[in-house]
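no sequence on this one, just coordinates:
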């Protein structure tokens, strides 16, 4: 698994992911949409941490700037 998420992309994913998770928790987990927000935010945070997005190879995207 080669990294395909660059530094700027990682920072944006981390910030947006944490914001979406916080937004999901603000609702008190009373709505299914809160769980969707927490799940989506978690995916953003996870892809930022592991430097790999599984959709990028399918779309031919690499924000790393170099192979690897």
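Structure received. Computed from a prediction, not measured in an experiment: that's the story for all the values here.

could you use CA atoms for every contact and neighbour count after this?
Fine.

ok, now how distant is residue 34 from residue 54?
For residue 34, the distance to residue 54 (Cα to Cα, to the nearest Å) stands at 24 Å.

more neighbours: which of the two?
residue 34 (20 against 10; other Cα atoms under 10 Å).

let's bring in a second model and compare:
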């Protein structure tokens, strides 16, 4: 599995995912907050399957 999620993208995904899960646990937004598992997982594993068909890659280019 090749990484396609860069540093800034990774941080944003992890923070947003954790915030959604926390809001759900605190009953601020209901069970829909568990959708935060998806950005959290893609941030942790540095791979987003949605990027593949579009050819997106937010990782820096290695020389």
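Cool, the structure landed. Nothing here was measured: the structure is a model prediction, and the numbers come from that model.

on the three-state scheme, the most centrally placed residue in structure 2 is what?
Compute the mean C-alpha point of structure 2, and by Cα atoms, centre = their mean the closest residue is residue 39, 2.6 Å away. State at residue 39 of structure 2, reduced to three classes by DSSP: H, G, I helix; E, B strand; the rest coil: helix.

ok, it touching residue 14?
Yes: counting by Cα atoms under 8 Å, residue 39 of structure 2 touches residue 14, with 6.4 Å between them.

what about the helices in structure 1?
7-26, 32-50, 55-59 (DSSP state H).

to residue 66 of structure 1, which of these lies closest?
Minimum separation from residue 66 of structure 1 across the helices of structure 1 (Cα to Cα) falls at helix 7-26, 11.7 Å.

which position in structure 1 aligns with the residue nearest to the centre of structure 2?
Here residue 39 of structure 2 is matched to residue 44 in structure 1, going by TM-score structural alignment.
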